[in-house]
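# generate coordinates for the sequence data below:
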Amino acid sequence: MAVHKLILDDVFEESVCTLIAIHCTIEDYRLAYLLNQNLGINLVRNKKDLDYDNGKSTYSIYNWEDKKQLLTWNLVSNICKTNDVMTTSSGLLFETTHSITKTFNLIPELKSVNYLLKIDDELHITKEKYIINTIIRIPQIATAYTIDISQLKSKENLIFS
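Next up is the predicted model:
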């Protein structure tokens, strides 16, 4: 019996998008407000956060659909901190409780990045530079830069729909 082999490399095209890493210590709602003011966009928080590992880690996400240019903008936090309370008993009368803070990252390769701005289209280099320069001019933001998505091992975490 003959064996048929199908090669589907060219059939499925990877999604094209621009990913911008943002380093800052402000809250997500404040960052979304500042980006809205400076970039002329309208990021709105989703009703549901991104949920991974059945509630073990959740990440806030804001989105905006630009109907003129047919672009979707997503601002997502990259860091999730959870507090776990552990009770230990030494077999005596009293138990002791310890609070342990665990940190999870949406993209583990980018542990130092606080937020990710994903634009679902590969932007022209001049528009990309304009967006990054505008973000860097915001005083509360330490730095911002683009990330090559093809180099990320956990790029499947960037699929939000």
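
# rest of the way, CA atoms for contacts and neighbours
Noted.

# contacting residues around the most centrally placed residue in the chain?
The chain has residue 76 as the residue nearest its centroid, 3.7 Å off, counting by Cα atoms, centre = their mean. Shown in contact with residue 76 (Cα atoms under 8 Å, 6 or more residues apart in numbering): 59-62, 115-117.

# let's compare: structure for the following, please.
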Amino acid sequence: MAVQKFVLDHAFDEALFTLVGIHCNLEDYRLAYLINRVLGIALKRRKTDLDLSHSQATFSIFEWEDQKQLINWSLVSNICKKEEFQTRKFDSLFDSQEKIIKTFHLLPEYKTVNFLLKIDSEISTNKTKYILDRLLKIPQIATAYSIDSSMLKSKDNLIFN
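So this is what the prediction gives:
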């Protein structure tokens, strides 16, 4: 009896999504509100934050599912700052504790990006340009640009489900 072997292409390895990097100093809820207004979508805060157990960091995430086009939109913070206390011991009478702020990044290769807008569909370049143009109309956004997801080393961090 002959053995049949099926070889699948790497088409299933690559998740199709569009990723936009956003530079701004707004709070996450304020940015989500402005994006909702400009793009006509309805991002809402997820009940639980995105938790990366290996880095001990949590990132705020806003999501919206477009029922008409069957596309999921996610706005996630790229930066998480945690405050920790470190004990310093001296050869003195007093031990002191020092506050240290540790910074974690969802995508370490894009440390200057404050927020990431992930669209779970590979959309056309015209639609991407339209989204970028609309985002850049928000005065508080310094810049926004498309990120090539195939070049990311830490794309596993972008799996939110």
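
# rewinding a little: element containing the residue nearest to the centre of the first structure, please.
Taking DSSP states H and E as the criterion, the element that holds residue 76 of the first structure is strand 71-77.

# sorry, back to before: what separation do you get for the residue nearest to the centre of the first structure and residue 117 of the first structure?
In this view, residue 76 of the first structure and residue 117 of the first structure are 7 Å apart by Cα to Cα, to the nearest Å.

# now do residue 160 of the first structure
Per Cα to Cα, residue 160 of the first structure is found 12 Å from residue 117 of the first structure.

# neighbour count: the two, which is higher?
Ranked by neighbour count (other Cα atoms under 10 Å), residue 160 of the first structure and residue 117 place residue 117 first, with 20 against 10.

# ok, back up a step: moving C-terminal of the strand holding residue 76 of the first structure, what's the next helix or strand?
Past strand 71-77 of the first structure, the next helix or strand by DSSP H and E is strand 79-89.

# the helix or strand following that following strand vs the second structure, average distance?
Using DSSP H and E, the next helix or strand after strand 79-89 of the first structure towards the C-terminus is strand 95-105. By mean Cα distance after the TM-score superposition for the first structure, the fitted strand 95-105 of the first structure averages 0.9 Å away from its aligned residues in the second structure.

# can you list contacts of strand 95-105 of the first structure?
Identification of contacts with strand 95-105 of the first structure by Cα under 8 Å, 6+ apart yields 57, 78-89, 111.

# out of these, who's nearest residue 128 of the first structure?
Taking Cα to Cα as the measure, residue 128 of the first structure lies nearest residue 78 of the contacts of strand 95-105 of the first structure, at 20.7 Å.

# between the contacts of residue 76 of the first structure, which sits nearest residue 44 of the first structure?
The closest of the contacts of residue 76 of the first structure, once distances to residue 44 of the first structure are taken by Cα to Cα, is residue 62, at 5.0 Å.

# confirm the closest one sits in a strand?
Yes - under the criterion used here (DSSP: H, G, I helix; E, B strand; the rest coil), residue 62 of the first structure sits inside a strand.
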